[in-house]
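Colleague: Sharing a model that was predicted from the sequence below.
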Amino acid sequence: MTPSIRTSLLALTCLACLGVAPGGIRARSQQEEGRPPQDRVLSMFMQAKLDHSKDVLEGLTIGDFEQIVRGAEALRQLAENELWRVNPDITYTRYTEEFIRLTEALEEEGREKNIDGATLNYVNLTINCVNCHKFVRDRRVTFREPETLRR
């Protein structure tokens, strides 16, 4: 296999994993069309959070401290948006407070050009996100009416 074919296959594989292979964007938008408007807005909001997280990760990997700070600031601003408040539960509120604290620490480490500190805060931020999303998924089940849980 020639290097250019190998590179093309690798690029297509990466795009497919990201869901942007030919037809992937159209398929995702078709899935969104059937959802209620508030779910589509929340989905777009969560996609923005993911995009800003990727910006921070890219900044960490290439040592671009300005990109780290911009991404962390954007994440913090999302957490301060009313769309973020999807659950009044105290546990969810604590995850949000921790998220904001970690984005602020990430911004500070970026400004100080401390790659190790920024990386540690990014890892902790990621753990916080995964745990919060797990909590929200688990809570959605308990919010259902008992009849819907029967088989």
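Modeller: Perfect, I can see it now.
Colleague: switch to C-alpha atoms for all contacts and neighbour counts from now on
Modeller: Will do.
Colleague: ok, residue 15 - how many residues close by?
Modeller: Number of residues near residue 15 (other Cα atoms under 10 Å) recorded here: 14.
Colleague: Helix or strand next in line after the helix or strand it falls within, which one?
Modeller: Using DSSP states H and E, residue 15 maps to helix 3-18. Using DSSP H and E, the helix or strand that directly follows helix 3-18 along the chain is helix 24-33.
Colleague: can you give me the angle that next one makes with helix 3-18?
Modeller: Counting by axes from the mean of the first three to the mean of the last three Cα atoms, to 10 degrees, helix 24-33 points 10 degrees away from the direction of helix 3-18.
Colleague: roughly how far is the helix or strand harbouring residue 97 from the heart of the chain?
Modeller: According to DSSP H and E, residue 97 maps onto helix 90-111. Taking Cα atoms, centre = their mean, to the nearest Å, one finds helix 90-111 lying 14 Å from the centre of the chain it belongs to.
Colleague: okay, now the one to match up with it:
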Amino acid sequence: MRRTVRPVLWSAVALVTVGVGSAQERPAQPKQKQLPVMVRKLTHAQKVLEALAREDYTLLATHADGLAACVKDVTWRINDTERYLMFSNDFGREVASLQKAAKDKRGDAATLAFIDMTMTCVKCHRYLRDEGISRVPDLGPLAPRTRPAE
């Protein structure tokens, strides 16, 4: 029985080796078009809420970092008004607080930072809507809608 096992074993090792080698030689898959920054922000915020509910600090840190990356994205800044910049800066500070709380594994501090961040987000979107600031590229479904003409 040993005589039949060895060739089968070596055949399996050879197949795995060839499979690994050919997988490494494949050209990289084309990178999918990156989602609009506001869609990414929403996805990360939803995952932060999940992480808070589960007390999963690794997941929390990952998605807090994702929110921080959104703020740094060039498409984030859509307006130069003082009020918009205030909301944007507040959001960035709250995300930094969320990152710190995740690192320190402080659930209550992370929850408070998430609530503050969410309030700032809602206030900013309301401001953009109320001012009639129309959709700009890469805002996706979260873009503020302009008010109908009166």
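Modeller: Arrived safely. Note that this is a predicted model, so its numbers are computed, not measured.
Colleague: still on that earlier bit, would you mind listing the buried residues in the helix holding residue 97 of the first structure?
Modeller: For helix 90-111 of the first structure, a neighbour-count test (16 or more other Cα atoms under 10 Å) marks 92, 95-96, 98-100, 102-110 as buried.
Colleague: Repeat that for stretch 125-132 of the first structure.
Modeller: Within stretch 125-132 of the first structure, the residues scored as buried using 16+ other Cα under 10 Å are 125, 128, 129, 132.
Colleague: Could you do stretch 111-122 of the first structure as well?
Modeller: Result for stretch 111-122 of the first structure [16+ other Cα under 10 Å]: buried residues 113, 115, 117, 118, 119, 121, 122.
Colleague: what helix or strand is the third one on?
Modeller: When secondary structure is defined by DSSP H and E, residue 117 of the first structure falls within helix 115-143.
Colleague: ok, back up a step: what's the mean deviation for the helix holding residue 97 of the first structure versus the second structure?
Modeller: Here the mean offset of helix 90-111 of the first structure against the second structure after fitting is 0.5 Å, by mean Cα distance after the TM-score superposition for the first structure.
Colleague: got the angle for that helix vs helix 115-143?
Modeller: 160 degrees.
Colleague: Pull up the aligned stretch in the second structure for helix 90-111 of the first structure.
Modeller: The alignment of helix 90-111 of the first structure onto the second structure (TM-score structural alignment) covers residues 82-103.
Colleague: Can you give me the distance of the alignment partner in the first structure of residue 112 of the second structure to residue 41 of the first structure?
Modeller: In the first structure, residue 112 of the second structure lines up with residue 120, judged by TM-score structural alignment. Between residue 120 of the first structure and residue 41 of the first structure the computed distance is 31 Å (Cα to Cα, to the nearest Å).
Colleague: same check, this time on residue 15 of the first structure
Modeller: Going from residue 15 of the first structure to residue 41 of the first structure by Cα to Cα gives 24 Å.
Colleague: what number of residues lie near the corresponding residue of the second structure for residue 75 of the first structure?
Modeller: Matched by TM-score structural alignment, residue 75 of the first structure corresponds to residue 67 in the second structure. The number of residues packed near residue 67 of the second structure is 27, by other Cα under 10 Å.
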